[in-house]
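Chemist: how does the following fold in three dimensions:
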Amino acid sequence: MSSNRGKTPRLMGEKRQKKQPVKRKKAAPAKRRRAATPAKKGGNVFTRFFRGIFRWITRLVWIVGSRVALIGGLVVAVAVAYFYVTLPPVTDLLDGRTRGSVTILDRNDKVFAWRGDQFGGQISADTVAPALKNAVVATEDKRFYWHPGVDPIGIASAVRINLREGRGPLSGHGGSTLTQQTAKLLCLGDPYDPQKWKNEAAYEADCRRTTLWRKAKEAIYAMAMEAKYTKSEILTIYFNRAYLGAGTRGFEAAAQRYFGKSANKVNASEAAMLAGLLVAPTKYAPTNDLKRSQDRANLVMGLMEDQGYLSAKEAAVAKANPAQLSRAAQARAGGYFADWVMESGPAFLTNDTTEDVIIRSTLDQRIQRAAEDAMQYIFETKVRAGSEAQAAIVVMSSDGAVRAIVGGRQTKVSGAFNRATMAKRQTGSAFKPFVYAAALDYGFTPNATVVDEPYCLNVPGSGEYCPKNYTKDFKGKVTLTQALAQSLNIPAVKVSEEMGRDAVRKIANDFGIESDLADGPALALGASESTLLEMTGAYAGILNGGQSVTPYGLIDLRLQGDREPLFTQQGGLGERVITTEAARSLTYMMSRVLAEGTGTRARLPGREAAGKTGTTSAARDAWFLGFTADYVAGVWMGYDDNTPLTGVTGGGLPADIWKETMVRVHEGLPVKPLPMTVPRQTPTFATETNTNTNTRPRQTNRRRDPDPVERVLIDILRGVFGN
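Modeler: So this is what the prediction gives:
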C-alpha cells in the first residue's frame, strides 16, 4: 500500500515535466520564424538603415510641424483676439462714407439727379426683402451660414480655377466669403485719413489690393468678425456698405436709385439685379446698360433656384418679368443741368460735402426732354451722318430761372464738358441787339434810318477797318429794324460808333455778358466771346422789359432731414439796364428777324416770337437766340476744335433746333402776345442829339421847327442815320 502511494506522485511529476518541455518546444520555433521573416522579405542592413532614417525624419517633421501648427494657431488666436477687441459696435460700421450725397429735385420737387455717395439710410438684414438676402448669399457665398469666416473649400476651388485659366493662384477668383468681403469693405479696420492718402480713390484702391499678406490678414479679421458679430449683423454691415454703381453705397440707396423703392420691398427680379451688381457695379449698372443688367440678373436667379431659394415656377415668373428702372432713373434727366447746379453752390455743401444735402432746382423735366428730343431729331434728320459737330441748348424763364440745359449731343451724361455753360465762343451777329438797345435807349425809334454804304474807320494801332456785309452788297438807306432783321454789318458798326463803344459795352455787361468784350469797332459784330448761358440770360433781360437777369438753377439747399434751408436762390432779376419802352421796341425789331429777316426758319406756327441769328467769321460758330412771351431759348452749334461749319449759318440748323425745341416746349400752353411796341410806319429820328457819345439824346413827341444850332446837329445825325 505504501509502495503504491509512492508511485502516484512520481507519475504526476513526470506529466508536469513532460508538459513543460512541450511548451518550450512550441515557443522556440515561433520565435525563430518571427526572426527569420525580415530576411525572407529581402531586408538587409542598408534597408534597415534608411528605414530608420525615414522614421526619424517623419517623427521630426511631426514634432516640428505639430509645434509650428500649435504656435501658428496661438498666433492666429492672438490676432483674432486683438481684432475682436478692436471691432466697434455694428451701428458704427453701417455708414462708412467719407463724403455725403446730393439729391437734386426739379421745380415740382421730384428727384431727377443724384451726386456724391448716395446712402439711402441704415437697413438691417432682418428687415430687407428675403429675396434680396437670398440673392446675395446665393451669388456671393452659398456656404455663408456654415463657415467661420473663411471657406477652405471655396479657396481651393478658386485656386484651381485660377490655375486652370492660366493665372496666378491669387489672381482672378479669390474664394472670399461674404465675411471677408465685408472685412475688405471695412478696409480691415483702417479708416480713411486725408493726411495719409492723396484722395479717397487712392485709399479705396489700397483697400482692394490682393497680396498674400493682405489675404492672410483679411482671413484673420473675418474670423474675428465671426466671433464678434452674428451672421445677421455681418450681413447688415455688408448691405449698408457695398458699392452698387451710380454713386450708391448700400442696397437701400441702390434700390431707391434704380427702382424708386426701399430695399425692403424689392421683388425677386429686382433683388437678383441688385445682387448681380456686386461683381462689377459700373459694368452692370442698369442705368448704363439695362439689358446687360437683366441678363446678369437671370444668372443670379438661376443660382437661387439651384440652391432652393426659388422654386422652378417662381424663377420662371421672375425671369419673365425682369426688373425695370424707375421713371427718374430711366430718364437720367438733366445731367448737364445737375452738374451746373452743383457748381453754383458752395463746394463744401455740393461736390465736397460730407453731409447729405437736398437741392431744390428750377429744372422742368418736360422742357428738358423737349430740348433733348429736338436736338436728337435735327441731328438725325438734317445733319449728315458721321458729322462730329456739336450743339447746346439753354431754355429759361424771363426772370432767369433755367428750365433746361443740353450741353452736347450726348445727353445722358454726368461730369461731361458742358458747351452751354463752359464753352466761350464768338457770338457774331447775335450780339447786335445790344448795339441797337443802346440806340433805342438813347431815344431813337425802330424806324430811325441809317445808310448802308461803303464805310471805313481808322483804328489807331491797327490801321483802316472796313466792315463788309455777309451778302457783300449795300442796301442804302434802311431803318434800324431792317438793319437788324437782315443782319447788316455796316449799319451795326455805324450805330455802335455813334452811340459809343463804351455805352454798347456797358449795356451788354449790365445785361449779364461778363466776358471781356472787344475794344475795337468789331465789338458791334460779335467779335467777343461769351457762353450760351450768358447770352440766353441777356436775351431774357430784353424780354422782361429791360432788367438785368442772372441765370439761376438753385432754389434752395438744405441738409437731409432739416426743414429750413441753409441758403436760397442766388440769381434772378437785377437792376434796370434800358427803359421799358426801349426793350419793347427792341422786341419788335427782333420779331421782324423771324418774320422777314435771317431767322424765318425759326418762325413758330400761330405764336409770336422774336430772336436773332449769329454766324461768326469762317462760320466757326452758329447761333440762334430768341423768345416768346413765356420762355427764352438759346442754341449754339459748332465744332469743339473750331473747325468751320460747312454750309451752316445761325439762320439754318441752329434756327431749326430752336424751332423744334420751342414747339415742344409750348405744347399745350395758351398763346400770349409778345410784350412789344409796334412803331409808327414813318421813319423817325431823335429831335435832340449831340455827336458827343457821352451825351444821351432825348426823344420827344412834340414836332417843332429846329433852331439853327439844332439844324446843324440834325445834319450831323442824318449823315449817320439818314432822314
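Chemist: when you work out contacts or count neighbours from here on, use the C-alpha atoms and nothing else.
Modeler: Will do.
Chemist: what is the neighbour count of residue 585?
Modeler: When neighbours are counted by other C-alpha atoms under 10 Å, residue 585 registers 28.
Chemist: same thing with the one 5 residues further on?
Modeler: Counted with other C-alpha under 10 Å, the burial measure for residue 590 works out to 26 neighbours.
Chemist: got it, and residue 682?
Modeler: 7.
Chemist: what's next to whichever strand or helix holds residue 240, contact-wise?
Modeler: Using DSSP states H and E, the element containing residue 240 is helix 231-241. For helix 231-241, the external contacting residues (C-alpha atoms under 8 Å, 6 or more residues apart in numbering) are 90, 93-96, 122-126, 145, 178-179, 181-182, 185, 225-226, 249-252.
Chemist: buried ones among these?
Modeler: Burial by neighbour count, 16 or more other C-alpha atoms under 10 Å: within these this picks out 93-94, 96, 122-125, 178-179, 181-182, 185, 225-226, 249-252.
Chemist: which of those residues fall in helices?
Modeler: Residues from those lying in helices, with DSSP state H as the criterion: 178, 179, 181, 182, 185, 225, 226, 251, 252.
Chemist: max pairwise distance over these: which two?
Modeler: The most widely separated members of those, counting by C-alpha to C-alpha, are 226 and 252 (24.0 Å).
Chemist: what is the neighbour count of the closest residue to residue 618 other than its chain neighbours?
Modeler: If the residues on either side of it in the chain are set aside, residue 618 comes closest to residue 644, at 5.9 Å by C-alpha to C-alpha, 6 or more residues apart in numbering. Using other C-alpha under 10 Å, residue 644 has 17 neighbouring residues.
Chemist: give the contact list for the residue lying closest to residue 108 once chain neighbours are set aside.
Modeler: Once flanking residues are discounted, residue 108 sits nearest to residue 364: 7.7 Å by C-alpha to C-alpha, 6+ apart. By C-alpha under 8 Å, 6+ apart, residue 364 lies in contact with 106, 107, 108, 403, 404.
Chemist: if we can go back for a sec, quick one: the helix holding residue 240 to chain centroid distance?
Modeler: Here helix 231-241 is found 28 Å from its chain centre; the criterion is C-alpha atoms, centre = their mean, to the nearest Å.
Chemist: how about that helix: buried residues?
Modeler: Residues of helix 231-241 classed as buried by neighbour count (16+ other C-alpha under 10 Å): 231, 233, 234, 235, 236, 237, 238, 239, 240, 241.
Chemist: over to stretch 66-76?
Modeler: Quick answer for stretch 66-76 (16+ other C-alpha under 10 Å): residue 76.
Chemist: ok, residue 312 - contacts?
Modeler: residue 305.
Chemist: next, the angle from the helix holding residue 240 to helix 178-185.
Modeler: Orientation check (axes from the mean of the first three to the mean of the last three C-alpha atoms, to 10 degrees): helix 231-241 against helix 178-185 gives 40 degrees.
Chemist: next up, for comparison:
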Amino acid sequence: MSTSGRKKSLVAEKRSFAQAARSKTRRKGGSGSGSGGGKRPRRRAPARRRGPLGWIAALTRFLIGLVMSVIWRSAAVVALLIAGAVFYFYTQIPDMAELIDGRTKGSVTLLDRNGDVFAWRGQQFGGIVDADNLSSNLRNAVVATEDRRFYQHFGVSPRGVASAIRINMREGRGPFEGHGGSTITQQTAKLLCLGVPFERGAGMTEAQYEADCRRTTIWRKVKEAIYAMALEAKFSKQEILTIYLNRAYMGGSARGAEAAAQRYFGVSAADLNVAQSAMLAGLLVAPTTYAPTNNLARSQARAATVLKLMDDQDFITPDQRQAALERPATLSEAAAAQAGGYFADWVMDVGPDFLTTNTTEDVVLRTTLDQRLQRAAEGAMEQIFSEKVRDGSAAQAAIVVMSADGAVRAMVGGRETKVSGAFNRAAMAKRQTGSAFKPFVYAAALDLGFSPNATVMDEPYTINVPGSGPYSPENYDRRYHGRVTLTEALKDSLNIPAVKVSEEAGRESVRRIAADFGLDSDLAAGPALALGASESTLVDMTGAYAGILNGGRAVAPYGLTELRIQGEGETLMNQENGYGERVISETAAKQLVYMMSRVIQDGTGTRAKIDRPAAGKTGTTSAARDAWFVGFTADYVAGVWMGYDDNTPLTGVTGGGLPAEIWRETMLRVHQGIEPKELPMIVPEPVQQQPVQEPDPQQMTEAQRQLEQELQRQAEQQQQRQQQQRQPQRQADPVERILRGVLNDIFGR
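Modeler: Predicted structure coming up:
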C-alpha cells in the first residue's frame, strides 16, 4: 500500500464523530439503531439553557444591531444629501470679486467749503482690501473674538454650536436664541444671505431683506451650515476672511474694515495698531451699539475685552495688551467733531435723490459748510442752555448762519448738537414768525418812497374785516405812543403802526415782497399779515434777511456747491451762489438796514449788541409760543428760533431775551479774528417829524385808491364816535320840561 493512498484518507478523519456516524448510517440505509460490532453510540450536543437574563441580553443585542444598522444607513443618506446640497451651493457661488462689495446703495462723502471731510452718509465702502494686505493686528483680533478655531474647522464648529446651545438654555432662552456659535464662515454665509441677492421691487424693503437674512431658525441654521461648507470648498481661509472683512457692517455707515478704519481713525486698514484693531473687532458683535462715534467709552471697554482674548490666545504679549490699555484708540479729529449733522441731513434732503439719499454710486458732495462757524454755533447753543435755561426744560432752539448770497455756513437744528438723522428744527419746523416779519412791511413802504423818518399815529385803531368783523391790534405793552417815525415803530416793535403801514402800502405789496424774499408759505390774507401770523422755517427766514443785507436781491439758501462721482474728475453739478431777482431797490434796502440797526442799538434787541455794527429784529408770537431773533453784520446773517415742539407757550421768553442772547454768543464766536466792517446802510438826515405822505395817485392802483378811501371813511367815522363819546349830554331844566308838556297837550303832540 502506497503512502499516497493514506494521504487521501486524512480528509475524512477530520470530521467529527457524529458526522462520521451519520454518514455511515446513510450509506447502509439503516436508522443507526442496529447492532454492529465496533459501532460507537451517537453523541448529542448538550442543549443551551436560557434564563430571563439570557433572553434580555439577546434582545438587547438585536435592538442595538438594528439601531446601528438604521443609524449608519441614515447617516449615509444624510451624508449624501449634505454632499449634494454642498455641491449645489458650490456651483451657485459666484467668484470672490462679485462677493466683496454687497452694498445696495452707494456712499456719500461730504466736504466742507475748504474741501475737508466732515460727514458721511449712505453705506461707506473704502474699496476692496485683501485680507493679506490688512493689518495682522486686525486679522488676529477678529479671529480671537469671533472664531478662535477658524483655521481648523471645515466651516462649522460642532463644539461651538453645542457650547452656544448650552449657554442659551442655561440663560433661559431657546437653544438658538442668543448665542449662535457661528463660525466666521457661517457669518460670511449670513452676510451673503445664503446666496439670495436683494432685488428692488420684489415686495421687500432693504431693511426687511436684511432682517430676514439675520433670522435664526433651526432650518435656516442648517442651510447656513451647508452654505458655509460650500464656501470652505470654494475659497481658501484667507479668501473667506477677505469677504467677511469687506462686507461686515461696522457702524457709522461704514461697510467693511477699510471704510471703518478711515471713518473712525483716518488711517488705512493696513496701518491699524493693536488698540485700533481691537476696537474694530469689538464692533462686529453689535456695530451700532459699540460704534465709537456713539459712545467712545463703551467702545473702549469692549476693546479691552478683545485685548484679553488676544492675549489669552497668544496673538499679543501681555506687554502689548497693557500698552494698548494705557493708550486706547481714539477718534480722528473729523470723526470726533461730528460737525454739521443737521447740515449734512439738510443737504442730503435738498439734493437730487438719485445722487444723494438713493444713490447707487459713491458720490462726493462739496458744500458751503464752514466747520469753524459750525463749532461756533454749537458752542453758543450749548453755553446758553447750560447757563440760562433751567434744568429739565424741554425747550428747543435752532440756529442758522449764512452769507449774504444764501450760502449756509452753519446749521444747528436742536439743542442736542451731535446728532444725525434727528428732527431738524432749522429746516423742517414751520412756525409763526411774529414781529420778525415786520421788516418786510417796512420794506414795502420804503420801496414805495416812504422815508425812515415818515411818521404814523400810534393810537386805537380798528379795521372792519369782511367776513371776520372788526380787527383791533394792540401793542405788546398795551399802550399808545402817539406820532412816531417808521424807524421808531420798527425799533420798538409797535404793532398798530405796523398794521397801519401795511394797510397804507397795501397788503398785496407786502405779501409780494415777502414771497419774493422767500417767505411764500401760506402768507396770511388779513391785516394780521403785518404781525407775522404766517409761518416759515428758520432757514427761509434767515435767507430773507440775507436779501435785505445784500441790497434787496432775493436769495435761495443753498448748501451744495459741487457734486461728482468718487474717483472721477468731472463735476456733475455745481452752484456758485444763491442770488435771485431784485425784490426792492437798493436804496430801500439800505434804509431798512439802518432802521434794523436801531433795533439792536436802542430798541427791543439790545441784548444782541456785539462789538461791531449789527442789525436785526426780534419776534414773539401770540402767547409766546415762538421767539425769534434774526440779524446780520456786514459779513454774516444769523437766525435763532426758540420754542417747544408741542407749541407750549414759553415762560418769560421773548425774542429780545434768550434768542437774542444765543444770537449774540453765536456772532461773537463767528466773528473772532474778523475785522469789524460798517453795515451797508443809508442814515437819513435828521428832519422834523412829518406825517406819512401819500404816494403819487398816478402810481397807485385802483385797489389802493379804494383802500385809501375806505380807510379815510373809517377814520372819519371813528373820529365822530370819539367826539360823541366826549360831549356830555345837556340836561333840560324843570321850567323847560313843564312848557314842553303844556305844548304837547295843546297841540296833541
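Chemist: show me which pair in the buried residues of helix 231-241 of structure 1 is furthest apart.
Modeler: Spatially, the most separated pair among these is 231 and 241, at 15.7 Å (C-alpha to C-alpha).
Chemist: the residue nearest to residue 108 of structure 1 pairs with which position in structure 2?
Modeler: If you follow residue 364 of structure 1 across to structure 2 using TM-score structural alignment, you land on residue 370.
Chemist: roughly how far does that match sit from residue 399 of structure 2?
Modeler: Applying C-alpha to C-alpha, to the nearest Å, the value for residue 370 of structure 2 to residue 399 of structure 2 is 14 Å.
Chemist: so what's residue 606 of structure 2 closest to, chain neighbours aside?
Modeler: Leaving aside its sequence neighbours, residue 606 of structure 2 sits nearest to residue 600 (C-alpha to C-alpha, 6+ apart; 4.5 Å).
Chemist: so that neighbour touches residue 614, yeah?
Modeler: Yes: taking C-alpha atoms under 8 Å as the definition, residue 600 of structure 2 is a contact partner of residue 614 at 7.0 Å.
Chemist: and these two? Which one has more around it.
Modeler: Set residue 600 of structure 2 next to residue 614 and count neighbours by other C-alpha under 10 Å: residue 614 wins out with 28 against 25.
Chemist: how about the contacts made by that one?
Modeler: The contact partners of residue 614 of structure 2, by C-alpha under 8 Å, 6+ apart, come to 597, 600, 631, 632, 633, 634, 679.
Chemist: before we move on, what about residue 261 of structure 2?
Modeler: Neighbouring residues of residue 261 of structure 2 by C-alpha under 8 Å, 6+ apart: 267, 268, 269, 272, 280.
Chemist: now do the same for it: its match in structure 1.
Modeler: Per TM-score structural alignment, residue 261 of structure 2 is aligned with residue 255.
Chemist: check residue 661 of structure 2 too.
Modeler: Aligned partner of residue 661 of structure 2 by TM-score structural alignment: residue 656.
Chemist: try residue 573 of structure 2
Modeler: Residue pairing (TM-score structural alignment): residue 573 of structure 2 is matched to residue 567 of structure 1.
Chemist: tally of neighbours for that match?
Modeler: Neighbour count of residue 567 of structure 1, defined by other C-alpha under 10 Å: 12.
Chemist: does it touch residue 554 like I think?
Modeler: No: taking C-alpha under 8 Å as the definition, residue 567 of structure 1 is not a contact partner of residue 554, at 9.7 Å.
Chemist: among the contacts of residue 364 of structure 1, which are in strands?
Modeler: Among these, DSSP state E puts 403, 404 in strands.
Chemist: for the contacts of residue 364 of structure 1, which two are the farthest from each other?
Modeler: Largest separation among those by C-alpha to C-alpha: 108 and 404, giving 13.9 Å.
Chemist: what is the neighbour count of the counterpart of residue 116 of structure 2 in structure 1?
Modeler: Using TM-score structural alignment as the criterion, residue 116 of structure 2 maps onto residue 110 of structure 1. Neighbour count for residue 110 of structure 1, taken as other C-alpha under 10 Å: 16.
Chemist: same thing with residue 489 of structure 1?
Modeler: There are 22 residues near residue 489 of structure 1, going by other C-alpha under 10 Å.
Chemist: nearest residue to it in space, please, no chain neighbours.
Modeler: residue 469 (5.1 Å).
Chemist: residues contacting the aligned residue in structure 2 for the one you found?
Modeler: Under the alignment (TM-score structural alignment), residue 469 of structure 1 maps onto residue 475 of structure 2. Taking C-alpha under 8 Å, 6+ apart as the criterion, residue 475 of structure 2 is in contact with 494, 495, 496.
Chemist: secondary structure element holding residue 475 of structure 2?
Modeler: Following DSSP H and E, there is no helix or strand that holds residue 475 of structure 2.
Chemist: how near is it to residue 492 of structure 2?
Modeler: 10 Å.
Chemist: do the same with residue 401 of structure 2
Modeler: Between residue 401 of structure 2 and residue 492 of structure 2 the computed distance is 25 Å (C-alpha to C-alpha).
Chemist: rewinding a little: out of the contacts of residue 475 of structure 2, which comes closest to residue 533 of structure 2?
Modeler: Within these, distances to residue 533 of structure 2 taken as C-alpha to C-alpha reach their minimum at residue 495, with 12.2 Å.
Chemist: show me which pair in the contacts of residue 614 of structure 2 is furthest apart.
Modeler: 600 and 634 (14.4 Å).
Chemist: residue 320 of structure 1 -> structure 2?
Modeler: Using TM-score structural alignment, the equivalent of residue 320 of structure 1 in structure 2 is residue 326.
Chemist: quick check, central residue of structure 1?
Modeler: Nearest to the geometric centre of structure 1 sits residue 414, at 2.9 Å (C-alpha atoms, centre = their mean).
Chemist: what's near enough to touch that residue?
Modeler: By C-alpha under 8 Å, 6+ apart, the contact set of residue 414 of structure 1 is 335, 336, 339.
Chemist: apply 6 Å and report the result again.
Modeler: Neighbour list for residue 414 of structure 1: residue 335 [criterion: C-alpha atoms under 6 Å, 6 or more residues apart in numbering].
Chemist: please apply the same query to residue 436 of structure 2.
Modeler: Residue 436 of structure 2 sits next to 617, 618, 619 when contact means C-alpha under 6 Å, 6+ apart.
Chemist: aligned counterpart of it in structure 1, please.
Modeler: Matched across to structure 1, residue 436 of structure 2 falls on residue 430, judged by TM-score structural alignment.
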